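Colleague: Return atomic coordinates for the entry below.
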Amino acid sequence: MNQSMNQLNELIEITRDGQRFYQHAADEVKDVELQHLFRDLAQAKTQIIQALSVKVATSHEHPSQGGTLTGRMRELYANTRSRIGDHDRAYVDQLEQTEANILHAFENAVGDAEPDVRALLAIELPKLRTCHERMRQLKEARH
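Modeller: Model prediction:
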């Protein structure tokens, strides 16, 4: 597998972490508005994963199907925090950090990417920035 496809698979895994975390958090939080927001953001991640997976598949490679250990640990940490503190705030805080990590990974990848991959990432980056901004604003409003 070439470097570009490895890079895309890493981004798929990081984005899948966010998708799974949002889905889990939507099931855990009590606030109906948060449930809707988390489901919307999980869907946004699904669309990004699909776009990246298509690119990997068209290069005759296998798109990653998993996530990362770091993503799973962040989810477990939020679960623990939610049990000993402000339930919804624990998820908001950790999901905002997850968004920041995803955005950072994509921004770093753009500089190293081949032109066709860079073009794909340029399409997805505004979506990621919007997701991060929504969570950042939510986090600030809850503090």
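Colleague: CA atoms for contacts and neighbours, from now on please.
Modeller: Noted.
Colleague: As a check, name the ranges of all helices in this structure.
Modeller: 3-28, 32-58, 69-84, 87-112, 115-142 (DSSP state H).
Colleague: Quick check: which of those helices is buried the most?
Modeller: helix 3-28 (a mean of 22; mean count of other C-alpha atoms under 10 Å).
Colleague: Counting by contacts, list what it packs against.
Modeller: helix 32-58, helix 69-84, helix 87-112 (3 or more C-alpha pairs under 8 Å, 6 or more residues apart in numbering; DSSP states H and E).
Colleague: could you dump those to JSON lines with distance to H132?
Modeller: JSON lines is the format used below for these (distance: least, C-alpha to C-alpha, whole Å):
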{"stretch": "helix 32-58", "distance to H132": "10"}
{"stretch": "helix 69-84", "distance to H132": "16"}
{"stretch": "helix 87-112", "distance to H132": "5"}
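Colleague: I'd like the structure of this one too, to check against the first:
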Amino acid sequence: MNNDDTVAILNDLIEISKDGEEGFRTSAELVNDENLKKTFLERAEGCKKAVTVLQNKVKELGVNYPAQSGSVLGSLHRGWLNINMVLSDNDSTVLEGCERAEEVAKDVYTKALEQELPEEVRRVVQHQYEELLKNYELVRNLRNTHDATRKN
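Modeller: I've put the predicted structure just below:
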């Protein structure tokens, strides 16, 4: 794999991680539950750190301007969350949206890991993928718990 291909993959990961950061921040603003707000803000910070690591990797590969923002799809998803919250006014909707967003991020990271990345880049991407899986499990468990609580 050449340098340009590696940078393109890293920039895709930067975009999806920025989407995660912005998505978790938006979610924190939308939910009523204070524990969810705190959790979402913590996850946003984790995504922000991941972005910084990925941007530094791009710079190490000789590119001075790594991706700086999320994707259009991420912006649309956050808009969808805002509209749905106005219509439904419950935290479950936000949790469902977060879970879907984390599924998309898992797919992007999985595709990146299927590529022939330089070993140092692969280690970083693998580590971030494992953290993403923890986020996904956390969000899924929070949604399941929240749904079960609402039913009782």
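Colleague: returning to what we had before: which of the helices and strands packed on helix 3-28 of the first structure sits closest to I14 of the first structure?
Modeller: For these, the distance to I14 of the first structure is smallest for helix 87-112, at 6.3 Å, taking C-alpha to C-alpha.
Colleague: closest to M5 of the first structure out of the helices and strands packed on helix 3-28 of the first structure?
Modeller: The nearest among those, by C-alpha to C-alpha, is helix 32-58 at 5.8 Å.
Colleague: Which part of the second structure matches that closest one?
Modeller: Alignment of helix 32-58 of the first structure against the second structure: residues 34-60, by TM-score structural alignment.
Colleague: Setting aside sequence neighbours, what's the nearest residue to the alignment partner in the second structure of L8 of the first structure?
Modeller: Using TM-score structural alignment, the partner of L8 of the first structure in the second structure is L10. Sequence neighbours aside, L54 is the residue nearest to L10 of the second structure in space, at 6.3 Å (criterion: C-alpha to C-alpha, 6 or more residues apart in numbering).
Colleague: OK, contacts around that neighbour?
Modeller: 10-11, 13-14 (C-alpha atoms under 8 Å, 6 or more residues apart in numbering).
Colleague: how near is it to L61 of the second structure?
Modeller: According to C-alpha to C-alpha, to the nearest Å, L54 of the second structure stands 11 Å off from L61 of the second structure.
Colleague: Return the residues in contact with the residue lying closest to D33 of the second structure once chain neighbours are set aside.
Modeller: Distances taken as C-alpha to C-alpha, 6+ apart place D91 nearest to D33 of the second structure, at 7.4 Å, with adjacent residues excluded. Shown in contact with D91 of the second structure (C-alpha under 8 Å, 6+ apart): 30-33, 85.
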